[in-house]
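Asks: Sequence and predicted structure are below.
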Amino acid sequence: MMRSIVLLLLFFCANETIALTMGDAINTAGRQRMLSQRITQSFILTGIQPENQRYQKQLRKCVSEFQSNLDALASMPEGASLTQDLLTVRQLWADFKPVALGPVSKVAAADLYKQSSPLLTAAHAYVGKLEKLANTSSAELINVSGRQRMLSQRIAKNYLAYYWQLDNNSLKHLYSDLAEYELMLSYLKESDLNTEDIMRKIMKTEGHLRYAAKGFDGDMTLKGDRLIFVITGTTDIMLRNMDEITRMYATLLDTQNQIVSR
């Protein structure tokens, strides 16, 4: 009898969905934008360097996270009014996921590259709706800083698409993303809500952006696999910095909500 009770408790604990705060929800939904680009980047890298197991593991991990994030967002009561918006993301994901987990080839990479844009657009629209639902200044900061995570990975994705000759416009998109990333970083830097920790992270990210731009402008003497390693490594550091900043903004929002609810 006791064994049965223990097994039942373990079952319910394992299947219990942790409720998302509004700050967590905007952060999580924002990560979906980034993951759509990182999955595509990882797929292309797997094709360029098939001997590197790290990119295959990275790909599977990102696909798994995207799916679990979808499930978590669907269970959030506050987002019930946005069910249709999330359904749009799910439908696009249903087409995207099999390609991402399928055989890697140049043709498949070009297909995934193409599909990554509408998936990103739908995910971004959902984040925007969540921001409006939250209706606070810190919600906008979570959205903007979260989008920076995505841009870091789309920059890398577009460089890899250019390198592997998947799309003729990839280089133009890359420089457009670099300009947007720099502009929005300046916007975040001006926020009155920034703490010392947030400002320190923003300044570090500015330095990494300048370093990555050198590679795209040809100022580095590196080429081929070595340049790919440096650029993807630097954009990953930019991603981690912005992820931490986004979490800090999410904490600010949740703190504001707690004060209001008292």
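Replies: Received, thanks.
Asks: C-alpha from now on. contacts and neighbour counts both.
Replies: Noted.
Asks: quick one: residue 249 and residue 143 touch, right?
Replies: No: with contact defined as CA atoms under 8 Å, residue 249 and residue 143 do not form a contacting pair (9.3 Å).
Asks: who's more crowded, those two?
Replies: Neighbour count, other CA atoms under 10 Å: between residue 249 and residue 143, residue 249 has more, with 28 against 24.
Asks: Report how many residues lie close to the residue lying closest to the more buried one once chain neighbours are set aside.
Replies: Closest residue to residue 249 in three dimensions, ignoring its sequence neighbours and counting by CA to CA, 6 or more residues apart in numbering: residue 142, at 5.5 Å. Residue 142 is surrounded by 30 other residues when neighbours are defined as other CA under 10 Å.
Asks: Below is structure B, check it against A:
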Amino acid sequence: MIFYFQEIFMRALFLLPLLIVPILAEATVLTPGAAINTIGSQRMLTQRIVKAYCQQGRGVNPNVAKQQISGSINQFSTQLTNLLESATVPESIAAVKKQEAQWQTFRTLAQTPPKADTAKQLDEIAEGMQYDAGELAKSLEAAMGKPQGKLIRIAGRQRMLSQRLAKAACMQSWHASPTLKSQQSLAQKEFAAGLVTLRTSAQNTPATLKQLDLAQMQWVFLENALSGLDTAADNNIATTSERLLEVMDKLSNQYERLGN
């Protein structure tokens, strides 16, 4: 019997480091370009989570939407830790800590059973978070002092807009709102203008231009879905917005590497 408990104890000692490692894992200190890229990703995730929450409530690929919420929450939390570790000036520290405080409420609401009223509340918080993150990205772009900084920020904003468009469309299906309709219309104009800005940059490489071609193609598909020309518009908006996000994510990463 004594030997049995000794064996259990030794196994526990062996497993203990494995349990501690994730808790003690160090955050990543981000380069200026990576910080701008990460903040752009945070902006996108606020919109993506609301979009997926709405899709659950509307019954649009609900299982996929649930997985997207879970994955987005994990990604946001990890990136928030990295941003907290990387912020060095008082303004940046205050901005990231504000995000952290808002995130606690947002994350909790996003994991509740989908309800229209909760979706509105989530969207209100997301609006504040993504706006504040956008202002922080602008200040970091100025501090970076390289033309690539602007490209990283705009490409990151394009990621956010791909999800913002899909979110606005889904939310309108749940409860029509002039504000949401205006938000969708403005986001479409901003996305189209953003593609032009990125395309005309002298900093582009053959790889980034190829990615921009792919983005343009996916953008046409998303615009068609948003116009209601497709018979299954809700599903098409959901899937096409994800494909466009994937393309823009790769482009954002390419611009980040150019800025290093």
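Replies: Arrived safely. All values reported here derive from a predicted model rather than from experimental measurement.
Asks: that older thread, mind checking what the residue nearest to residue 249 of the first structure lines up with in the second structure?
Replies: For residue 142 of the first structure, the aligned residue in the second structure is residue 152 (criterion: TM-score structural alignment).
Asks: Need the three-state assignment for residue 219 of the first structure.
Replies: coil (DSSP: H, G, I helix; E, B strand; the rest coil).
Asks: And it, how far from residue 227 of the first structure?
Replies: Distance, residue 219 of the first structure to residue 227 of the first structure, by CA to CA, to the nearest Å: 11 Å.
Asks: more neighbours, these two?
Replies: Set side by side, residue 219 of the first structure and residue 227 give different neighbour counts by other CA under 10 Å, the larger being at residue 227 (16 against 11).
Asks: element containing that one, please.
Replies: Here residue 227 of the first structure is covered by helix 224-261, with elements defined by DSSP states H and E.
Asks: Can you give me the buried ones in that helix?
Replies: 227-228, 230-232, 234-254, 257 (16 or more other CA atoms under 10 Å).
Asks: ok, and for stretch 162-177 of the second structure, which residues are buried?
Replies: Of the residues in stretch 162-177 of the second structure, those buried (16+ other CA under 10 Å) are 162-172, 174.
Asks: Run through the residues that contact the nearest residue to residue 155 of the second structure once chain neighbours are set aside.
Replies: Once flanking residues are discounted, residue 155 of the second structure sits nearest to residue 252: 5.2 Å by CA to CA, 6+ apart. In this structure, residue 252 of the second structure makes contact with 37, 151-152, 155-156, judged by CA atoms under 8 Å, 6 or more residues apart in numbering.
Asks: any chance of those residues in CSV, plus distance to residue 196 of the second structure and secondary structure?
Replies: CSV is the format used below for the contacts of residue 252 of the second structure (distance: CA to CA, whole Å; DSSP: H, G, I helix; E, B strand; the rest coil):
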residue, distance to residue 196 of the second structure, secondary structure
37, 19, helix
151, 12, helix
152, 14, helix
155, 11, helix
156, 15, helix
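Asks: With distance to residue 132 of the second structure as new columns, can these be given to me in a markdown table?
Replies: Formatted as a markdown table, the contacts of residue 252 of the second structure follow (distance: CA to CA, whole Å):
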| residue | distance to residue 132 of the second structure |
| --- | --- |
| 37 | 15 |
| 151 | 19 |
| 152 | 17 |
| 155 | 17 |
| 156 | 14 |
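Asks: Which one of those is nearest to residue 136 of the second structure?
Replies: Checking these against residue 136 of the second structure by CA to CA gives residue 37 as the nearest, at 11.4 Å.
Asks: how about the helices of the stretch 51-200 of the second structure, start to end?
Replies: With DSSP state H, counting those that start in this stretch as the definition, the stretch 51-200 of the second structure shows helices at residue ranges 62-86, 90-110, 116-144, 147-174, 178-199.
Asks: Who are the contact partners of the residue most central in space within the first structure?
Replies: The residue at the geometric middle of the first structure, judged as the C-alpha nearest the mean C-alpha position with CA atoms, centre = their mean, is residue 34 (1.8 Å). Taking CA under 8 Å, 6+ apart as the definition of contact, the neighbours of residue 34 of the first structure are 120, 147, 149-151, 153-154.
Asks: Ends of stretch 193-208 of the second structure, what's the gap?
Replies: Across its full length, stretch 193-208 of the second structure reaches 17 Å end to end, with CA to CA as the criterion.
Asks: Would you mind measuring from residue 56 of the second structure to residue 245 of the second structure?
Replies: Plainly put, residue 56 of the second structure is 19 Å away from residue 245 of the second structure if you go by CA to CA.
Asks: ugh, wrong one, residue 157 of the second structure
Replies: Where residue 245 of the second structure is concerned, residue 157 of the second structure sits at a distance of 11 Å (CA to CA).
Asks: what number of residues lie near the closest residue to residue 157 of the second structure other than its chain neighbours?
Replies: Setting aside the residues directly before and after it, residue 157 of the second structure is nearest to residue 40 in space (CA to CA, 6+ apart), at 5.9 Å. When neighbours are counted by other CA under 10 Å, residue 40 of the second structure registers 27.
Asks: Centre of the chain to stretch 241-251 of the first structure, how far?
Replies: 12 Å (CA atoms, centre = their mean, to the nearest Å).
Asks: Over in the second structure, find the residue span it aligns onto.
Replies: On the basis of TM-score structural alignment, stretch 241-251 of the first structure is assigned to residues 247-257 in the second structure.
Asks: The matching stretch vs the first structure, average offset?
Replies: With both structures laid over each other, stretch 247-257 of the second structure and its partner residues in the first structure are 0.5 Å apart on average (mean CA distance after the TM-score superposition for the first structure).
Asks: Could you do stretch 161-173 of the second structure as well?
Replies: Stretch 161-173 of the second structure: mean distance to aligned residues in the first structure after superposition is 0.4 Å, counting by mean CA distance after the TM-score superposition for the first structure.
Asks: Contacts for that stretch, please.
Replies: Contacts to stretch 161-173 of the second structure, defined as CA under 8 Å, 6+ apart, come from residues 44, 47-48, 50-52, 54-55, 58, 180-181, 183-184, 187-188, 190-191, 226, 234, 237-238, 241-242, 244-245.
Asks: Provide the aligned range in the first structure for it.
Replies: Under TM-score structural alignment, the counterpart of stretch 161-173 of the second structure in the first structure spans residues 151-163.
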